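**Student:** Pasted the sequence and its predicted model underneath.
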Amino acid sequence: MEKLSNPQKTIETIKKYQFSFQKKFGQNFLIDEHVIHKIIRGAQVTKEDFVLEIGPGIGTMTQYLAEEAREVAAVEIDRKLIPILGETLSAYDNVTVINEDILKVDIAALAMEKNGGKPIKVVANLPYYITTPIIMGLFESHVPIDNITVMVQKEVADRMKVGPGSKDYGALSLAVQYYAEPYLVANVPANCFIPRPNVDSAVIRLTRHEKPVVDVDNEGLLFNMIRASFNQRRKTLQNGLKNSDLISASKEAIMDSIREAGLPETVRGEALTLEEFARLANILHRKMNEK
């Protein structure tokens, strides 16, 4: 069977099924074989692996994943793509297509059924609006994951990997780096897709930490502090925390905690490293629980 990475084959398949692209699903189909190989190498897929693919589209990447992995489960939300996938993946008996919203799939149960509960590898091509909920949902649910290799808008990839001092640094940077080590696999120009998107993309691999890089007494408080800090990023850290509905601590406890953490009273949240946020969260948590 001719691969869908051939643009003519992709166009032929789309026309055959009279498929119309859905803007709400952010559908852009990859048509560059070199990029596909980079993604699979970046994800470090082997014959031992069970791979969860999110957003297979017409099955372009799935065809290659099926040849490299032991088994693939491809979760596709658009029911109009299911008959197309039935044809394009007919040659592969190690692929299961699931017509569902990935946010509603019990991935832990899937990992147990298909991989005996061992860490799985996730490959995805995600529209911008759903990138963060899916990635954070995978990490926060504590599904056994080795790595997530994802195609996103380039600016989103930049946000995931930067540190303090950059305009791209924010809550997403800290949340991703809390759970995983980001690695930029490849930049992908817009002409590698049908239809051509308005922005360039990037592939980033997020390798899950075996153990947390920081010790945190209350994970929820840490993330609420991070959100509060960047919701009003031009304000000082103490004002951001004091004015936030996410933080129930008193103004005095917040100010005392910032001093005890050795931070200047005028510091902004965008200047703090993950380690500094964790230290501050632990101090504030202790003060909130003091009688």
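**Tutor:** Arrived safely, thanks for sending.
**Student:** can we go C-alpha only for contacts and neighbour counts from here?
**Tutor:** OK.
**Student:** hang on, isn't Lys3 packed against Glu12?
**Tutor:** No: applying CA atoms under 8 Å, one finds Lys3 not in contact with Glu12, separated by 11.7 Å.
**Student:** How about Val45: what's its closest non-neighbour residue?
**Tutor:** Leaving out its chain neighbours, the residue that sits closest to Val45 by CA to CA, 6 or more residues apart in numbering is Ala69, at 6.1 Å.
**Student:** try Ile120
**Tutor:** In space, Ile120 is closest to Ile145, 4.8 Å off (CA to CA, 6+ apart).
**Student:** List the contacts of the residue nearest to Val45.
**Tutor:** Applying CA atoms under 8 Å, 6 or more residues apart in numbering to Ala69 gives the contacts 45-51.
**Student:** Only the buried members of the residues you listed: can you turn that into a ChimeraX selection?
**Tutor:** Remark: buried members of the contacts of Ala69, expressed as a ChimeraX selection using 16 or more other CA atoms under 10 Å:
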select :45,49,50,51
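**Student:** mind listing which of the contacts of Ala69 are in strands?
**Tutor:** Among those, the members falling in strands (DSSP state E) are 50-51.
**Student:** nearest to Ser166, of the contacts of Ala69?
**Tutor:** Distance to Ser166, by CA to CA, is smallest for Val45 among the contacts of Ala69, at 32.4 Å.
**Student:** Confirm for me that the closest one is in contact with Arg70.
**Tutor:** No: Val45 is beyond contact range of Arg70, at 9.2 Å (criterion: CA under 8 Å).
**Student:** sorry, back to before: next, format the contacts of Ala69 as JSON lines and append distance to Ile120.
**Tutor:** Converted to JSON lines, the contacts of Ala69 look like this (distance: CA to CA, whole Å):
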{"residue": "Val45", "distance to Ile120": "10"}
{"residue": "Thr46", "distance to Ile120": "11"}
{"residue": "Lys47", "distance to Ile120": "12"}
{"residue": "Glu48", "distance to Ile120": "10"}
{"residue": "Asp49", "distance to Ile120": "7"}
{"residue": "Phe50", "distance to Ile120": "6"}
{"residue": "Val51", "distance to Ile120": "6"}
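**Student:** what's the closest of the contacts of Ala69 to Leu172?
**Tutor:** Val51 (24.5 Å).
**Student:** Just list the residues touching that closest one, thanks.
**Tutor:** Counted by CA under 8 Å, 6+ apart, Val51 has contacts 45, 65, 69, 71-73, 120-123.
**Student:** switch to 7 Å and redo it
**Tutor:** Counting by CA atoms under 7 Å, 6 or more residues apart in numbering, Val51 touches 69, 71-73, 120-122.
**Student:** Serialize those residues to CSV and add fields for secondary structure and distance to Tyr169.
**Tutor:** Listed next are the contacts of Val51 as CSV, based on DSSP: H, G, I helix; E, B strand; the rest coil; distance: CA to CA, whole Å:
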residue, secondary structure, distance to Tyr169
Ala69, coil, 35
Glu71, strand, 36
Val72, strand, 34
Ala73, strand, 33
Ile120, strand, 28
Lys121, strand, 26
Val122, strand, 25
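**Student:** Use this one as the comparison:
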Amino acid sequence: MVNAAIDWEPGAKVKWITTILSKGCLTMAESPDVTSPRVLNALLQEYGLQPRRRFGQNFLIDGNIAQKIVGAAEIKKNEAVIEVGPGAGALTIRLARAGVPVLVLEIDRGLLLLINNLLQHWPHVKVSEGDALRVDWRKLIDGFAPDRTIKLISNLPYNISGPFMYSLFECGFPFAGAVLMFQKEVAGRLVAKPGDRDYGSLSLLCAYYTEARILFGVSKNVFWPRPKIDSAILRLTPRRRILEPEEEPILWKLVKTVFRQRRKTMLNGISTLFPGRRRDFVVEILLAAGIDPGIRPEELDAGEFALLTRIIYNNRSKLS
């Protein structure tokens, strides 16, 4: 399954995996190395599984990279971790070793069974079936002890990266930090600055809610199946919010409106928010925020959008 060039004895390997699982993985030393192609192959065969394109599954098969990702999260004793999309457990087993509470979300029921069996003797790790795009993050976080801050870690399925990040920002990024893997192109969009070719609504919202930094690249050669492009690891740290909670829906409406028409000027872009109002009124709104009405949205940073949001909020009775 994993690589036709790998030479192994299927019967012996599956028998060894089954024996290990039946005893329970009590320590890191006793647990199967799921980043080993041979072990991964045997596990998937044992459970009748194979990578599912529908869920964007690419299994990490490099233990050094897995340890580097977990290390980048800098998990402290008073923290807990949510992992999304554990795959065969390359990160999960290492997170379990950290000794802090871990909640694992997996949508694939086959992998859910595999992970449950791998982790059955680590009582501080809970495995749950769930769709990361439909999670109530705040409710999930409320399930942990109130004295713990929560970090998020994931080798994200490539096909949900954008919607997943929007969902985190929509709930205000309620985490102490996150270490996430993205396709290199998506990582570039998240950290893009005003004026960059890749700068857009996702970049702006990422900069508003977090400080994002690319930590290191990850070759496509350390996954199976091998994706077409390389990946990158991002660390996201929450920022102090500029706007009040009641103002932020205006920010979202503003950002979505102007970036749907990104080649239009800000004057033309936000005029649709004030139907029936004279253009000179919209010009006054922009000038009050120190924004040239002729500038385009991709030239403005998160702070400038936040100031404009506050001014629009103060004129909200005139909004559409």
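**Tutor:** Cool, got the structure. These numbers were taken from a predicted model, which means no experiment stands behind them.
**Student:** about what we covered before: would you mind finding the match for the residue nearest to Ile120 of the first structure in the second structure?
**Tutor:** With TM-score structural alignment as the matching criterion, the partner of Ile145 of the first structure in the second structure is Phe175.
**Student:** just checking, that match touches Lys151?
**Tutor:** Yes: counting by CA atoms under 7 Å, Lys151 is a contact partner of Phe175 of the second structure at 5.5 Å.
**Student:** Of the two, give the one with the bigger neighbour count.
**Tutor:** Neighbour count, other CA atoms under 10 Å: between Phe175 of the second structure and Lys151, Lys151 has more, with 24 against 19.
**Student:** quick one: that one and Leu180 touch, right?
**Tutor:** No: between Lys151 of the second structure and Leu180 there is no contact under CA under 7 Å: 10.6 Å.
**Student:** Next, work out how far apart the aligned partner of Glu67 of the first structure in the second structure and Glu106 of the second structure are.
**Tutor:** Superposed on the second structure with TM-score structural alignment, Glu67 of the first structure falls opposite Arg97. Distance, Arg97 of the second structure to Glu106 of the second structure, by CA to CA, to the nearest Å: 19 Å.
**Student:** for Ala42 of the second structure, same thing?
**Tutor:** Counting by CA to CA - Ala42 of the second structure and Glu106 of the second structure are separated by 20 Å.
**Student:** of these two, who's got more company?
**Tutor:** Ala42 (26 against 22).
**Student:** how about the more buried one, what's its match in the first structure?
**Tutor:** Under the alignment (TM-score structural alignment), Ala42 of the second structure pairs with Glu12 in the first structure.
**Student:** again, but for Val186 of the second structure
**Tutor:** Using TM-score structural alignment, Val186 of the second structure pairs with Val156 in the first structure.
**Student:** A helix includes Thr10 of the first structure, no?
**Tutor:** Yes: under DSSP: H, G, I helix; E, B strand; the rest coil, Thr10 of the first structure sits within a helix.
**Student:** Leaving out chain neighbours, which residue sits closest to it?
**Tutor:** Leu4 (5.3 Å).
**Student:** same thing with Glu48 of the first structure?
**Tutor:** Arg70 (5.5 Å).
**Student:** ok, now Ala96 of the second structure?
**Tutor:** Excluding its sequence neighbours, the residue lying closest to Ala96 of the second structure (CA to CA, 6+ apart) is Val125, at 6.5 Å.
**Student:** which position in the first structure aligns with Trp122 of the second structure?
**Tutor:** Per TM-score structural alignment, Trp122 of the second structure is aligned with Tyr92.
**Student:** Check which helix or strand its match maps to.
**Tutor:** Tyr92 of the first structure is part of no helix or strand when elements are defined by DSSP states H and E.
**Student:** Need the nearest residue in space to it, chain neighbours excluded.
**Tutor:** Per CA to CA, 6+ apart, closest to Tyr92 of the first structure is Ala66, 6.7 Å.
**Student:** The one you found touches Val72, doesn't it?
**Tutor:** Yes: counting by CA under 7 Å, Val72 is a contact partner of Ala66 of the first structure at 6.2 Å.
**Student:** More neighbours: those two, which one.
**Tutor:** Taking other CA under 10 Å, Ala66 of the first structure and Val72 do not tie; Val72 has more neighbours (26 against 21).
**Student:** List the contacts of the more buried one.
**Tutor:** 50-53, 66, 94-96.
**Student:** Farthest pair within those?
**Tutor:** Glu53 and Asn94 (12.9 Å).
**Student:** Of the two, give the one with the bigger neighbour count.
**Tutor:** Glu53 (25 against 15).
**Student:** Please list all residues in contact with the more buried one.
**Tutor:** 72-75, 122-124.
**Student:** How is it assigned, secondary-structure-wise?
**Tutor:** strand.
**Student:** ok, which stretches of the first structure are strands?
**Tutor:** 29-30, 50-54, 71-76, 95-99, 120-125, 145-153, 180-188, 193-194, 201-208.
**Student:** got the angle between the third one and strand 50-54?
**Tutor:** If I follow you right, that is strand 71-76 of the first structure. 10 degrees (axes from the mean of the first three to the mean of the last three CA atoms, to 10 degrees).
**Student:** and the angle from strand 71-76 of the first structure to strand 120-125?
**Tutor:** Using the same axes, to 10 degrees: strand 71-76 of the first structure against strand 120-125 is 40 degrees.
**Student:** by how many degrees do strand 71-76 of the first structure and strand 95-99 diverge?
**Tutor:** With the same axes, to 10 degrees applied, the angle from strand 71-76 of the first structure to strand 95-99 works out at 20 degrees.
**Student:** Check the mean deviation of strand 71-76 of the first structure from the second structure.
**Tutor:** Average distance, strand 71-76 of the first structure versus aligned residues of the second structure after superposition (mean CA distance after the TM-score superposition for the first structure): 0.8 Å.
**Student:** Which residue in the second structure aligns with Lys80 of the first structure?
**Tutor:** So Lys80 of the first structure corresponds to Gly110, using TM-score structural alignment.
**Student:** Next, work out how far apart its match and Asn159 of the second structure are.
**Tutor:** Applying CA to CA to Gly110 of the second structure and Asn159 of the second structure gives a distance of 19 Å.
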